[in-house]
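Visitor: Starting from these lines, generate the structure:
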Amino acid sequence: MSRRELHVQRVARFALESGEVLHDVRQAYHLDGALNEERDNVVLVFHALTGSADAAGGWWTEVVGPGKPIDTNRHAVLCANLLGSCYGTTGPWEPGREDFPLVTTRDQARLVQLLVGELGITGVSLAVGGSLGGMVAMEWAVQNPAIAESIVVLAAPAAHTASAIAWNHIQRQAIEAAGERGLEIARMVGMMTYRTPDEQASRFGRRREVDGGWSVASYLEHHGRKLRDRFDPRSYVALTRAMDSHDVGRGRGGVASALKSIQGRLIGVGIPGDLLYSDADVRSWVDAAGAEYREIRSRHGHDAFLLEPEQTARILAEALEPAAQLMER
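Guide: As a prediction, the model looks like this:
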């Protein structure tokens, strides 16, 4: 996905929540923009399921960069490839990692914090992520409650829902049964949860392709092939299992107790019509935590946090406002 040169942090020993230990761990990342003297002008970005560390040069170019809503002229934007993924960070795709253990969103957040510490970062203006990235951002904020001024969680629950676990199970079963073709099928299943019936009706209706096949089926096959060409099936399995592990209140007295420990401004963003994580899922933890709620309105559904950059940018600009005011003084 990314052609820019990656930075890599190396960790000799990393103990997982499960008790298993990973050795010689690599964590790939990009740092765009310059750290200020105090090292407190950081925006920490967490990517979604099949994303990479390259927010500025890859999957979030409309939001991150010079003069953009997350302005790399002002902020140092740090984005790491999550543990288990296949864009440079240690995962089951690596030779010798065939029996890759379960990693959780807590493990992923702790590894990112090791990088934050190694870089000498003293303050985070904003931590933000969507979907899986939102879960890890939430977990990171609970583990490090005093470091971030604002946290924005886009289209993510406080605990993975039964419905989402079921969809992930179906996708993993497809991969187990059919390997790379199974990954294509998993992506097609995923796309049906990322978008809405209204969008499909308006884009495709009952239209057919030249070969007589349904246009919507051709669209799904296209996305399946695209993912097969750029992603590793074993990483897909590892990351969906990490998503299923997500429960920010586990062992912490529940969701409200966990999230109320966060000292920074916490904003949950729901998307009405999201078939994967409903706006009600987001509202429930926002209300429990006494956090702030915002919405992205779109016929796209779950993927709107990526496909509606203007709405997303307005929410992020609001979250960054206190940091911007300090920089102007």
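
Visitor: make it CA atoms for all contacts and neighbour counts henceforth
Guide: Fine.

Visitor: all helices for the stretch 51-200 of the chain, in order.
Guide: Ranges of helices in the stretch 51-200 of the chain, per DSSP state H, counting those that start in this stretch, are 105-118, 132-143, 162-194, 197-203.

Visitor: run this one through as well so I can compare:
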Amino acid sequence: MSLKNPTSRTENLTTVSIGDFTFESGDRLADVELAYERYGPKDAPVILICHALTGNQHALGSEEEPGWWAGLIGKGAPIDTDHYQVITFNVLGGCHGSTGPASTHPQTRKQYRLNFPPVTIRDMVHSQKQALDQLGIHHVQAVTGGSLGGMQTFEWGILYPDFMDQLFILAATPYLSDYGIAFNHIGARAIKDDPAFNNGEYLSNDQLQGFEIARMAGMVTYRSRTLFQKRFDRKRRTSSSYDIQSYLDYQGDKIKGRFDANSYLYLLEAMNHHDIGRDRDGWQKAAEQYKADVFTISFEHDLLYPYDLMKHFSEKVKSGEHYHVDTDYGHDGFLVEFEEWGKWIKQKLNQKPIRN
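Guide: Predicted structure coming up:
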């Protein structure tokens, strides 16, 4: 199995071995590795970045290939790499160098595929904690991320409450709503019901039209109706098709070149089960366990992670503050328009922690 156009960044892959790892399910894997990106002075305060669903460890990237948060991280940026050390891991279960469904089992020498253990958000956090221990990092100033990255940030604050001073949670809620689960279900069914999927034994992503459809369904939830209208305005590509259709076709085809479909399914499932209140007497009780200062950011028109629930959460923690961004981008607002909200993060990073 291969990606359609494997990223060239795999040639310079940096990984850390965490050895044996036990999942929440009780499954145990040997020789687990996490791929990571690391920038900034080694003696500077550390900021841990957590990526979203189809993200990877390249939050900053390079001049030739800027990362997905290059506008927020870098020299002179809100998260200034002259003053902070920034680390991003590819999540456990991912497909950009970390151990996941596309990885080779050390004994069988075959890819795990759907024999990979189920992964939870808590598994992702525990594995990253073990990786940071291996790197000699035992405390960070902040943990931050958006969407799936925000879910990880939620869990970091409860699983390791003394490990950080600050949490920055963007475009994520304390649990995934039924609405979010519904769209994930549509995407998962589109992939699984594709005959070429072959119960995870496909030869190449390029065969998977169902994967394209899953991505298209996701894209509709990531951007707002207002933005689609402004950008496409019913413009035609041909006499019988519209620009919006061409855009979605492009996005569907593009995902096959940079992500593994099995990994996509595993991460969707992890998102479905995200709930900080699981086995903690509900999310409102869980919110009382945070010791770090918690800063949350919501985005106008976000269909998946609404303002009211994020704001409600910020009011439940001991030290919380919320910021709402007025944008047409909807959920994808956390990936663009950094000048609109990055300065708020910079301000909070520079203030003295309010921790007890």
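
Visitor: quick one on the thing from earlier: to R241 of structure 1, which of the helices of the stretch 51-200 of structure 1 lies closest?
Guide: Ranking the helices of the stretch 51-200 of structure 1 by proximity to R241 of structure 1 (Cα to Cα) places helix 162-194 first, at 7.8 Å.

Visitor: What residues does the spatially most central residue of structure 1 make contact with?
Guide: Residue closest to the average C-alpha location in structure 1 (Cα atoms, centre = their mean): G133, at 1.9 Å. With contacts defined as Cα atoms under 8 Å, 6 or more residues apart in numbering, G133 of structure 1 is in contact with 45-49.

Visitor: Please tell me how far the aligned residue in structure 2 for it sits from N90 of structure 2.
Guide: Counting by TM-score structural alignment, G133 of structure 1 lines up with G149 in structure 2. Separation of G149 of structure 2 from N90 of structure 2 (Cα to Cα, to the nearest Å) stands at 11 Å.

Visitor: Specify the strand with the largest residue count in structure 1.
Guide: strand 21-32 (DSSP state E).

Visitor: what range in structure 2 matches it?
Guide: Using TM-score structural alignment, strand 21-32 of structure 1 pairs with 28-39 in structure 2.

Visitor: contacts for the matching stretch?
Guide: Counting by Cα under 8 Å, 6+ apart, 13-22, 57-59, 81, 85-92, 96-99, 106, 128, 131 sit against stretch 28-39 of structure 2.

Visitor: how much does it stray from structure 1?
Guide: Its aligned residues in structure 1 lie a mean 1.0 Å from stretch 28-39 of structure 2 after superposition (mean Cα distance after the TM-score superposition for structure 1).

Visitor: L102 of structure 1 maps to what in structure 2?
Guide: Per TM-score structural alignment, L102 of structure 1 is aligned with P118.

Visitor: So its match is in contact with G26, correct?
Guide: No - between P118 of structure 2 and G26 there is no contact under Cα atoms under 8 Å: 9.8 Å.

Visitor: Neighbour count: the two, which is higher?
Guide: Taking other Cα atoms under 10 Å, P118 of structure 2 and G26 do not tie; P118 has more neighbours (18 against 10).

Visitor: Distance check, the more buried one against A102 of structure 2.
Guide: From P118 of structure 2 across to A102 of structure 2, the span is 14 Å (Cα to Cα).

Visitor: T296 of structure 2 now?
Guide: In this structure, T296 of structure 2 and A102 of structure 2 are 34 Å apart, going by Cα to Cα.

Visitor: now swap in D332 of structure 2 and tell me
Guide: According to Cα to Cα, D332 of structure 2 and A102 of structure 2 sit 27 Å apart.

Visitor: Who has more neighbours out of the two?
Guide: Neighbour totals were compared for D332 of structure 2 and A102, and A102 leads with 25 against 21 (other Cα under 10 Å).

Visitor: Just to confirm, what residue in structure 1 is aligned with that one?
Guide: By TM-score structural alignment, A102 of structure 2 lines up with W93 in structure 1.

Visitor: for L13 of structure 2, same thing?
Guide: L13 of structure 2 maps onto L6 in structure 1, by TM-score structural alignment.

Visitor: hang on, the earlier thing: which one (most neighbours) among the contacts of G133 of structure 1?
Guide: Greatest neighbour count in the contacts of G133 of structure 1, by other Cα under 10 Å, goes to F46: 30 neighbours.

Visitor: Tell me which residue of structure 2 lines up with that residue.
Guide: Per TM-score structural alignment, F46 of structure 1 is aligned with C50.

Visitor: mind checking how far that match is from G150 of structure 2?
Guide: Remark: distance between C50 of structure 2 and G150 of structure 2 (Cα to Cα) = 7 Å.

Visitor: Now for those two: what residues contact both?
Guide: Counting by Cα under 8 Å, 6+ apart, the shared contacts of C50 of structure 2 and G150 are T144.

Visitor: in stretch 56-72 of structure 2, what counts as buried?
Guide: Neighbour-count burial for stretch 56-72 of structure 2 flags 56-61, 67-72 (criterion: 16 or more other Cα atoms under 10 Å).

Visitor: what's the answer for stretch 318-326 of structure 2, then?
Guide: Applying 16+ other Cα under 10 Å to stretch 318-326 of structure 2 flags 318-325 as buried.

Visitor: Generate CSV for those, with distance to Q209 of structure 2 and secondary structure as supplementary columns.
Guide: As requested, the buried residues of stretch 318-326 of structure 2 are exported to CSV (distance: Cα to Cα, whole Å; DSSP: H, G, I helix; E, B strand; the rest coil):
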residue, distance to Q209 of structure 2, secondary structure
K318, 47, coil
S319, 46, coil
G320, 43, strand
E321, 43, strand
H322, 40, strand
Y323, 39, strand
H324, 37, strand
V325, 35, strand
